[in-house]
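I'd like to go over a predicted model; first the sequence, then the structure.
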Amino acid sequence: MTDAVNAPPGVNPNESSAARVYDYLLGGTDNYEIDRQVAREAARVMPDIAETARVNRHLMTRICRFLAYHAGIRQYIDCGSGMPTAENVHQIVQRADPTAKVVYVDYDPVVASHGRALLDENEFTEYIQADFFDPPSILDHPTVTEHLDWNEPIAVLFLLALHHQTGDRSVPAKVTKEFIDRLPSGSYVAISHLLDAHDGSEDDEVVQGIIETVHNGSMKDVSSRTRAEIKELFHDLELIPSGPNKPAEIVPVVEWWPDGPLLGEPTVAQRIVAIGVARKP
């Protein structure tokens, strides 16, 4: 586990980070005790919360494969990228095209120190430390403007990112609007978000419990949205089908272009996050 005594400059080891909590849930070691505490508290609400992290990581792989192999996208911005793991965006998309370009974005200094290590191994991969809730800090960043060709399609990933928001609930839609307005025609946006099933089900109880746990802890608040509210984050983009012969809609992550037929009814842990992917005409 990461040593809180030797925390990098700018890191408060007594304040948890979504990226480091996620790292812990995925079995990583780049996290502090405060992050593990948040994960344990969330596990009291939903014991298999690590499964939520795993299915979302698998989702990222499927999205990248789809965008690289089916849509032919060769440029990516991964907002709220989190800790590098065994399979990162650039490793997936560069199997389709070794020259595919990726810019990783995260505000966490611990993520920054690990993210920059990616630069040593791949000339087409860049990393910037920035806050995606401040779009100009990314869109106008010299690394982003120079590394990517803004005359060609770009995929922007907001996976488990936009729901880490405090205050004004209109902010995430404003964020996505700024990105969408700048993207070239043929670009894609992917958003996974904590789901408000809005039906009084067990899923709703679990999601509300997670929201309260985070609110009472040391991490920034998290919010949920209904499928209709998640769809609004795409503005006028065209949602793509969620699978072969499937409608274009917001679905639980395990239902988006699965690798094969689901072997059983999805669990609560697999249902509480929804995903949509859309294309800019």
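Received the coordinates, thanks.

C-alpha from now on. contacts and neighbour counts both.
Noted.

not counting sequence-adjacent ones, nearest residue to the residue minimising distance to the centre of the chain?
Centroid-nearest residue in the chain: residue 159, 1.8 Å away (criterion: Cα atoms, centre = their mean). Leaving aside its sequence neighbours, residue 159 sits nearest to residue 192 (Cα to Cα, 6 or more residues apart in numbering; 4.8 Å).

are we agreed that residue 186 is in a helix?
No - judged by DSSP: H, G, I helix; E, B strand; the rest coil, residue 186 forms no part of a helix; its state is coil.

what is the burial count for it?
Residue 186 is surrounded by 16 other residues when neighbours are defined as other Cα atoms under 10 Å.

the chain: helices as residue ranges?
Counting by DSSP state H, the chain has these helices, from start to end: 18-25, 33-45, 49-65, 89-96, 109-115, 136-139, 142-147, 171-182, 202-215, 227-232, 268-271.

run the angle between the first one and helix 49-65 for me.
Read that as helix 18-25. Using axes from the mean of the first three to the mean of the last three Cα atoms, to 10 degrees, the direction of helix 18-25 lies 110 degrees away from that of helix 49-65.

can you list contacts of helix 18-25?
With contacts defined as Cα atoms under 8 Å, 6 or more residues apart in numbering, helix 18-25 is touched by 29-32, 35-36, 38-39, 49-50, 53, 80-83, 108, 111, 164, 219.

now the buried members of the residues you listed.
Among the contacts of helix 18-25, those buried by neighbour count (16 or more other Cα atoms under 10 Å) are 30-32, 35-36, 38-39, 49-50, 53, 80-83, 108, 111, 164, 219.

alright, now check it against this:
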Amino acid sequence: MYDYYLGGKDNFAVDREASDQLSLAAPGTQALAVNNRRYLQRAVRVLAEQFGVRQFLDHGSGLPTQDNVHQIAQQVHPASRVVYIDNDPIVLAHGRALLADNATTTVITADMRDTDGVMSHPDVEKLIDFDEPVAALFVSVLHCVPDSDDPGALVRRVMDRLAPGSFIVVSHLVSDDDPVRERLTDFMLTATQGNWGRVRRTDEVTAFFDGLELLEPGLGEISAWRPDGRPAPVQESAEWIEFGGVARKS
């Protein structure tokens, strides 16, 4: 669905149908998806260029699509190391085919909630030096984690394992309107047969960053995070947004 919204070719008829239905239920979803991808690109570029980060763990990466993490990071530092983490075997097969000639980027099949399993995975241990700073990416994925699995605890586990000077990048679907949150959450739970989390409030997502040093401009709607001059698509509805920011572990 995400690839379809971004104008890619790696999607199926069922993805296109579900995306069109989601756009009817939640106007502006495609603009939100484009803005989210551009936010990811800006965050990776800022961390690589301004903070010298050369290691990236992309949790819940999905199918590789246009201008992905490794492409941005390796434009800045060609030796940058990137691991994409997803629980879908199709992502593994497709990603490894695309990355066959890239020795410093890989895809692993794992449940991102299993922090120990991810960090002890042989392919992760081969590429990532956990004694050096790492950027942990949770871009438009934590709303897929139900409360029973505690996405805030997941973020804390990951950051506890990373070296000082590491970063976290988060974007998350939020709404402070109770009926909107319930309607969109119910829609996505139905569409995914219960394999989803929920749209959360801004204060709930803000709590994910407790104890970390936020980079300017702090937390907010992601198209406003260090804009690069490209006009941002206008989301038709402001009732729900992608909210997030970037923070550093001291």
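Received it, and whenever you're ready, just let me know what you need. This one's a predicted model, so the numbers in the text were calculated from it and none came from an experiment.

and the TM-score between these chains?
Scored by TM-score structural alignment, normalised by the length of structure 2, the superposition of the two chains gives a TM-score of 0.91; 249 aligned residues with a Cα RMSD of 2.3 Å.

before we move on, the earlier item: of all the helices of structure 1, which one is nearest residue 277 of structure 1?
Distances from residue 277 of structure 1 to each of these were compared using Cα to Cα; the shortest belongs to helix 49-65, at 8.3 Å.

ok and that closest one relative to helix 33-45, angle-wise?
For helix 49-65 of structure 1 against helix 33-45, the angle by the same axes, to 10 degrees is 100 degrees.

helix 49-65 of structure 1 maps to which residues in structure 2?
Alignment of helix 49-65 of structure 1 against structure 2: residues 29-45, by TM-score structural alignment.

what's the answer for stretch 122-141 of structure 1, then?
Residues 102-121 of structure 2 are where stretch 122-141 of structure 1 aligns, taking TM-score structural alignment as the criterion.

next one: stretch 80-87 of structure 1
Counting by TM-score structural alignment, stretch 80-87 of structure 1 pairs with residues 60-67 of structure 2.

so how far does that stretch reach from one end to the other?
Length of stretch 60-67 of structure 2, first residue to last, Cα to Cα, to the nearest Å: 16 Å.

what does that stretch rub up against?
Taking Cα under 8 Å, 6+ apart as the rule, stretch 60-67 of structure 2 contacts 3, 6, 8, 10, 41, 84-88, 90-91, 94-95, 112, 138-139, 141.

likewise for stretch 194-208 of structure 1?
Applying Cα under 8 Å, 6+ apart, the set of residues contacting stretch 194-208 of structure 1 from outside is 45-46, 160, 163, 223-227, 268, 271-274.

can you tell me what the residue nearest to residue 159 of structure 1 aligns to in structure 2?
With TM-score structural alignment as the criterion, residue 192 of structure 1 pairs with residue 171.

contacting residues for the nearest residue to residue 189 of structure 1 once chain neighbours are set aside?
Beyond its immediate neighbours in the sequence, the residue positioned closest to residue 189 of structure 1 (Cα to Cα, 6+ apart) is residue 156, lying 4.9 Å away. Residue 156 of structure 1 makes contact with 76, 77, 78, 79, 188, 189, 190, according to Cα under 8 Å, 6+ apart.

so which of these sit within strands?
76, 77, 78, 79, 188, 189, 190 (DSSP state E).

surely the last one is in contact with residue 275?
Yes - taking contact to mean Cα atoms under 8 Å, the distance of 7.4 Å between residue 190 of structure 1 and residue 275 places them in contact.

looking at these two, which is more packed in?
Comparing residue 190 of structure 1 with residue 275 by neighbour count (other Cα under 10 Å), the higher total belongs to residue 275, at 27 against 20.

can you tell me which residues contact the more buried one?
Counted by Cα under 8 Å, 6+ apart, residue 275 of structure 1 has contacts 190, 191, 192, 193, 250, 251, 252, 253, 256.

count of neighbours near the nearest residue to the first one once chain neighbours are set aside?
Think residue 190 of structure 1. Counting by Cα to Cα, 6+ apart, residue 277 is the residue found nearest to residue 190 of structure 1 once chain neighbours are left out, at 4.3 Å. When neighbours are counted by other Cα under 10 Å, residue 277 of structure 1 registers 26.

chain neighbours aside, what residue packs nearest to the aligned residue in structure 2 for residue 35 of structure 1?
Matched to structure 2 by TM-score structural alignment, residue 35 of structure 1 sits across from residue 15. For residue 15 of structure 2, ignoring the flanking residues on the chain, the nearest one in space by Cα to Cα, 6+ apart is residue 1 at 4.9 Å.

and the gap between the one you found and residue 88 of structure 2?
Taking Cα to Cα as the measure, residue 1 of structure 2 and residue 88 of structure 2 are separated by 14 Å.

thank you kindly, that will do.
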